[in-house]
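Student: Sharing a sequence plus its predicted fold:
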Amino acid sequence: MEWLILGAAILLEVTGTICLKLSEGFSQLGPSLAIAPLYLSSLALLTLALKTIPVSTAYAIWAAVGTGLVAVIGIAFFREPVGVLKVASLVLIVVGVVGLHVGDRLSTAL
């Protein structure tokens, strides 16, 4: 259940970030009004997930998956440039999160 909560927290954070872009510097009312509730809801769910998921793992996943999703959405929908360095950097983020998760698993197994 805690992983579903973390997933929801990530989706809310990504949606809030997309609303930042869509707000066009807070000049668009709808997206501007959505930003704070989305981020607050995301943080509330992250807090709930932290009751059972180690903070190093939960925060890394929350930040990295959010970063990756926002990057993909930026490329796909906002026509942001994509290059080898950007893709390699995203891969490194994923590798780092997997490493943190595996490290938590190994330390609890010992």
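Tutor: Okay, I see it.

Student: Please count neighbours and contacts with C-alpha atoms only from this point.
Tutor: Noted.

Student: Give me the secondary structure label for Thr52.
Tutor: On the three-state scheme (DSSP: H, G, I helix; E, B strand; the rest coil), Thr52 is labelled coil.

Student: Give the full set of residues in contact with the closest residue to Ala49 other than its chain neighbours.
Tutor: The spatially closest residue to Ala49, leaving aside those adjacent along the chain, is Glu2, at 5.1 Å (Cα to Cα, 6 or more residues apart in numbering). By Cα atoms under 8 Å, 6 or more residues apart in numbering, the contact list for Glu2 reads Leu48, Ala49, Thr52, Ile53.

Student: and the comparison structure, right after this:
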Amino acid sequence: MKNWLFLGVAIVAEVVATSALKSSDGFSRLMPSIVVVVGYVLAFYFLSLTLKVIPIGVAYAIWAGLGIVLIALVSWVIYGQKLDLPAIAGMTLIIAGVAVINLFSRTAGH
């Protein structure tokens, strides 16, 4: 169970780091740049902890899929970036894919 918590922390850290990447303005602003570096270090550290139990393909699919959806939501809320119907449909399919992996795959390491 803690491995799934570690994966969740990795996802959140990656989303925070990627969100700060835009604010870093090409690493020209100090504080957002620090958030980017610390966020990615934490993301990869916690992802590496999950790989002790969760297969890399499953962990990465969940990490990347949920990261895409969460970054799109953060971009919409914080930066006002619009999501059109095809983007929303695609993200819905990503969420469905993550759900299928978690609910039905024997590979998921449950």
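Tutor: Thanks, I have it. Everything numeric in this text was worked out from a predicted model, so none of it was measured.

Student: care to give me the TM-score?
Tutor: Here the TM-score for the pair of chains, by TM-score structural alignment, normalised by the length of structure 1, is 0.87; 108 aligned residues with a Cα RMSD of 1.9 Å.

Student: before we move on, the earlier item: looking at the contacts of Glu2 of structure 1, which has the most residues close by?
Tutor: Taking other Cα atoms under 10 Å as the neighbour criterion, Ala49 ranks highest of the contacts of Glu2 of structure 1 with 22 neighbours.

Student: Hmm, Ile5 and it touching each other?
Tutor: Yes - here Ala49 of structure 1 lies in contact with Ile5, judged by Cα atoms under 8 Å, at a distance of 6.0 Å.

Student: Most widely separated two among the contacts of Glu2 of structure 1?
Tutor: Taking Cα to Cα as the measure, those span a maximum distance of 9.2 Å, between Leu48 and Ile53.

Student: Report the buried residues of whatever helix or strand Thr15 of structure 1 lives in.
Tutor: Here Thr15 of structure 1, judged by DSSP states H and E, is contained in helix 2-22. The neighbour-count check on helix 2-22 of structure 1 (16 or more other Cα atoms under 10 Å) flags 2, 5-20, 22 as buried.

Student: That helix: how far from the chain's middle?
Tutor: Remark: helix 2-22 of structure 1 is offset 6 Å from the chain centroid, using Cα atoms, centre = their mean, to the nearest Å.

Student: Please work out which residues of structure 2 line up with that helix.
Tutor: Using TM-score structural alignment, the residues of structure 2 aligned to helix 2-22 of structure 1 are 3-23.

Student: Mean per-residue distance, that stretch versus structure 1.
Tutor: Stretch 3-23 of structure 2 differs from its equivalent in structure 1 by a mean of 0.6 Å after superposition (mean Cα distance after the TM-score superposition for structure 1).

Student: got it, and stretch 37-44 of structure 2?
Tutor: Compared with structure 1, stretch 37-44 of structure 2 is 1.2 Å away on average (mean Cα distance after the TM-score superposition for structure 1).

Student: same question, stretch 69-76 of structure 2
Tutor: Stretch 69-76 of structure 2 sits 0.5 Å off on average (mean Cα distance after the TM-score superposition for structure 1).

Student: in that stretch, what counts as buried?
Tutor: Neighbour counts using 16+ other Cα under 10 Å place Val69, Leu70, Ile71, Ala72, Leu73, Val74, Ser75 of stretch 69-76 of structure 2 among the buried residues.
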